[in-house]
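Colleague: Here's a sequence, model it:
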Amino acid sequence: MPTVLLVRHGRTTANAGGILAGRSAGVRLDAVGRDQAARTAERVAGVPLARVVTSPLERCRQTAQALLDRQVATPESVTEQGITECDYGQWQGRALEDLATEPLWSVVQTQPSAAVFPGGESLAAMQARGVEAVRRHDAEVAERHGADAVWAAVSHGDVIKSVLADALGTHLDLFQRIVVGPASISIVRYGPHRPEVVAVNTDSGDLSWLATAAPVGDAPVGGGAGPAQHDGASEPQPS
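Modeller: Predicted coordinates for the structure are as follows:
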């Protein structure tokens, strides 16, 4: 199966201000976020992307456009509601320091599978739609472009964390152990037997090896030799 790059959007004005933006309109990348998106696009520039899928929210569309602008060819570009931000309901637009005093906050931290945001959705529902969307696009990319294709999904922190938890076989109640920073890239390959989580929360490192990565097969006993090294390229390391 193909390789998916799970890209979080760059930093926004809301992130910088400690506000839970949710699905609020008009939340854009700030200057730092634009620089982050540009650096992420530079990392991916040497990898021909078959498809770029983005959340419909503006901060993700900005980040996705940065990726598209650095591609030599023109990947398919798709907007996908399934990877949009969690619907935080009445929490949307509030300061994180205020939300931390709410009883639900501790549930979100310690038992997220039971968390339902007032007037919004549950984290379990968010994970279900996010995983479904990513796996659906992965299957479509495999059918159209082959098992060695690489594609990107530009989404949000909690959505990406929940997709990674699924790929790791980790219960949603443990997904807060995963960190996904602004404009970071996490890499998953859905193989015939199990997903491979290749990297989590990377914000630096060469990714050109992905252009010639072999299709997913059996897991190498002992860990294997890693991807082929070319021109000093190295396997990405978690940040």
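
Colleague: alpha carbons only for contacts and neighbour counts from here, please
Modeller: Noted.

Colleague: Outside of the lengthiest helix in the chain itself, list whatever touches it.
Modeller: Identified as the longest helix of the chain according to DSSP state H is helix 123-145. For helix 123-145, the surrounding residues in contact (Cα atoms under 8 Å, 6 or more residues apart in numbering) are 1-4, 50-51, 80, 82-84, 86, 112-116, 148-149, 151, 153, 159-160, 162-163, 166, 172, 190.

Colleague: PyMOL command to pick out the buried ones of these?
Modeller: Entered in PyMOL, the line below selects the buried ones among the contacts of helix 123-145, by 16 or more other Cα atoms under 10 Å:
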select buried, resi 1+2+3+4+50+51+80+82+83+84+86+112+113+115+116+148+149+151+153+159+160+162+163+166+172+190
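
Colleague: how near is the closest residue to residue 217 other than its chain neighbours to residue 157?
Modeller: Spatially, and ignoring its direct neighbours in sequence, residue 217 is nearest to residue 191 (6.6 Å; Cα to Cα, 6 or more residues apart in numbering). Remark: distance between residue 191 and residue 157 (Cα to Cα, to the nearest Å) = 24 Å.

Colleague: Next, the second sequence, to be compared with the first:
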Amino acid sequence: MPTLLLVRHGRSTANSSGVLAGWSPGVSLDEQGEQQAKGLAERLSGLPLSAVVSSPLDRCRQTVAPLLAARPELSLRMDERLGECRYGDWTGRSLAELSKEPLWSTVQAQPSAVTFPGPDGESLREMSRRAVESVREWDAEIEREHGAEALWLVCSHGDIIKAIVADALGLHLDLFQRISVEPASVTAIRYTPVRPYLLRLGDTGELAGFAPRPRPEGDDAVVGGSTGTR
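Modeller: Have a look, this model is predicted:
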């Protein structure tokens, strides 16, 4: 099965100002985020990517822009299901202010019980469902188009990536707050008919190890731990 690289967008103006961006218009990468996006393109330069799929929000599109500029053979595909959680009335408010809301403690301890307030508020359960559905459907399509050894990339948001990782690990959504992914970090998952494998989580270093290489037949976990041959 293909290998999925999940990229969180680079640091945004909302990140640096401590605001919950959600689907707010006009949120872009800040200066550090722009440098992270350039660095990401360099880190991925030796990898044979087959496809790039992104959240439609500007900060994600800006994050993959240097990569796409360097790789004209790649076109950007977008999927709204990979967009940020719809935080409803919480959108655009400061995190310091939100931390005083009664719902904040539920977001921390029991995310599966949370629906964000307001007519546009989404539940974290629905966010998780759509995100997982998206990457699994895209993974199957990439395999049909490019084969089982394909390497492809999704650029999305922190809570989206955490939910996808929780699903891959078989974790209840209530445990997804234990997962951390930094801006411009790369998380790698390989789905198989038996189980998903989390290959890397929130990585900000080199990525050369994801270049395709021969793998043993079958999808059984290696008893005693990985031998370093993926």
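
Colleague: returning to that earlier point: now do the residue nearest to residue 217 of structure 1 against residue 97 of structure 1, distance only.
Modeller: When distance is defined by Cα to Cα, residue 191 of structure 1 is 41 Å away from residue 97 of structure 1.

Colleague: and the residue nearest the centre of structure 1, what element?
Modeller: In structure 1, the centroid-proximal residue (Cα atoms, centre = their mean) is residue 6; its distance is 2.9 Å. Residue 6 of structure 1 is part of strand 3-8 when elements are defined by DSSP states H and E.

Colleague: Need the residues that contact that strand.
Modeller: Applying Cα under 8 Å, 6+ apart, the contact partners of strand 3-8 of structure 1 are 60, 138, 148-157, 160, 180-190.

Colleague: Find the helix or strand that residue 106 of structure 2 is a member of.
Modeller: Here residue 106 of structure 2 is assigned to helix 102-109, by DSSP H and E.

Colleague: do the same with residue 50 of structure 2
Modeller: strand 49-54.

Colleague: How about residues contacting the helix or strand following that strand?
Modeller: Counting by DSSP H and E, the next helix or strand C-terminal to strand 49-54 of structure 2 is helix 58-70. Residues outside helix 58-70 of structure 2 that contact it (Cα under 8 Å, 6+ apart): 8-10, 12, 26-29, 33-34, 36-38, 40-42, 44, 54-55, 74-76, 155-157, 184.

Colleague: Centre of the chain to helix 58-70 of structure 2, how far?
Modeller: Computed by Cα atoms, centre = their mean, to the nearest Å, the chain-centroid distance of helix 58-70 of structure 2 equals 14 Å.

Colleague: Give the buried residues for stretch 31-44 of structure 1.
Modeller: 33, 34, 35, 36, 37, 38, 39, 40, 41, 42, 43, 44.

Colleague: Mind jotting down where the strands sit in structure 2?
Modeller: With strands called from DSSP state E, structure 2 shows them at 3-8, 49-54, 76-78, 151-156, 186-191, 196-203.
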